[in-house]
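K.L.:
let me see the structure of the following:
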Amino acid sequence: MAVKLDLLTPGIEVGLVTTNLDAMVAFYEGFLELECQGELDFPGGSQRRYTLGNGVLKLVTYSPPPPQPAAQGGGRTQAGVRYFTIGVKNLRAVAATVEMSEYRIVEPVTEFAPVPGMGWMFIADPDGNWIELFGTL
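P.N.:
The predicted structure follows:
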């Protein structure tokens, strides 16, 4: 038997658990300029919520913090959820901005062979989580 989801919201919410909140806020709010929706406390922790298109990115902290650090790297390092994707315009300009920053490109801009003018790249946040950026070159 299958479950049909009757969606309450049109997007997905992604939670990134961190023990490095200040650096993560500097990256997502300061560098990527995501709009902060506010903070939400819950028993044993809190989340800082950001608008991301129709979705929400949540920076989650727990008290006490998790005993294991974030597993760094993308899909080539281990199985499981290893990256999320954001579609952008002018990918080469975004890459140039990242190159001039303290943040790192972990896979350079690559043009989609079957779709000229479109490409992708991966960057890493301060915890080592990978973000795929794709879009027009």
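K.L.:
going by C-alpha atoms from here, please, whenever you check contacts or count neighbours.
P.N.:
Noted.
K.L.:
residues contacting the nearest residue to P64 once chain neighbours are set aside?
P.N.:
Nearest residue to P64, sequence neighbours excluded (C-alpha to C-alpha, 6 or more residues apart in numbering): G44, at 7.4 Å. Contacts for G44 (C-alpha atoms under 8 Å, 6 or more residues apart in numbering) come out as 62-64.
K.L.:
next up, for comparison:
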Amino acid sequence: MSVLINKAAIDLGIITRDAEPMLMFYRDLLGLEVEGVIPMPSGGTMHRLKVGESIVKIVQLDREPPADAPPGGIPGATGYRYWTIHISNLAAVVQVCEQAGHKVIVPPKVIRPGVTIAMVVDPDGNWVELLQAD
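P.N.:
So this is what the prediction gives:
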């Protein structure tokens, strides 16, 4: 049996201990549009931000999780370690991130002809790959 996909995108949930710095990064700095804010059934708040057809869900629970994900991005541990946003103004976005004090793990670099990436770190230490294809 195959999964019958009915949306041309995926949604990503990021659990955080403090939603405000995460919103300042994703909503205010990167400019992701707020689709909505909804209560979590188990207690807490989900902030839904649009990335094309995808949604990034920034979730702060009423009861803090007992552990944090291991830091270090790609080489730090197994499991989900980064995600990618396809953009058309890579150099400008990286500059804005740097000026706002966010760590740039991988400065803009061509990884294959016509494709340039950079990796930045959000306030919780999650790695975000920014990709520009010519």
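K.L.:
re the thing from before, between the contacts of G44 of structure 1, which is nearest N54 of structure 1?
P.N.:
Closest approach between the contacts of G44 of structure 1 and N54 of structure 1, by C-alpha to C-alpha: Y62, at 25.7 Å.
K.L.:
how much space between that closest one and L21 of structure 1?
P.N.:
11 Å (C-alpha to C-alpha, to the nearest Å).
K.L.:
take the contacts of G44 of structure 1 and lay them out in TSV including neighbour count.
P.N.:
Formatted as TSV, the contacts of G44 of structure 1 follow (neighbours: other C-alpha atoms under 10 Å):
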residue	neighbour count
Y62	16
S63	10
P64	9
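K.L.:
among these, which one lies nearest to E107 of structure 1?
P.N.:
For the contacts of G44 of structure 1, the nearest to E107 of structure 1 is Y62 (30.7 Å; C-alpha to C-alpha).
K.L.:
strands of structure 2, start to end?
P.N.:
Along structure 2, counting by DSSP state E, strands occupy 11-16, 33-39, 44-51, 54-61, 82-86, 104-112, 115-121, 127-133.
K.L.:
mind checking which of these is nearest A69 of structure 2?
P.N.:
strand 11-16 (9.9 Å).
K.L.:
and that closest one against structure 1, how far off on average?
P.N.:
For strand 11-16 of structure 2, the mean deviation from structure 1 after alignment is 0.3 Å (mean C-alpha distance after the TM-score superposition for structure 1).
K.L.:
start and end residues in structure 1 for that strand, please.
P.N.:
Aligned by TM-score structural alignment, strand 11-16 of structure 2 falls on residues 13-18 of structure 1.
K.L.:
show residues contacting that stretch.
P.N.:
The contact list for stretch 13-18 of structure 1 (C-alpha under 8 Å, 6+ apart) reads 24, 55-62, 70, 127.
K.L.:
identify the residue of structure 2 aligned to N129 of structure 1.
P.N.:
Using TM-score structural alignment, the equivalent of N129 of structure 1 in structure 2 is N126.
K.L.:
so what's the residue count around that match?
P.N.:
21 (other C-alpha atoms under 10 Å).
K.L.:
look up how far K89 of structure 1 lies from T136 of structure 1.
P.N.:
In terms of C-alpha to C-alpha, T136 of structure 1 sits 5 Å off from K89 of structure 1.
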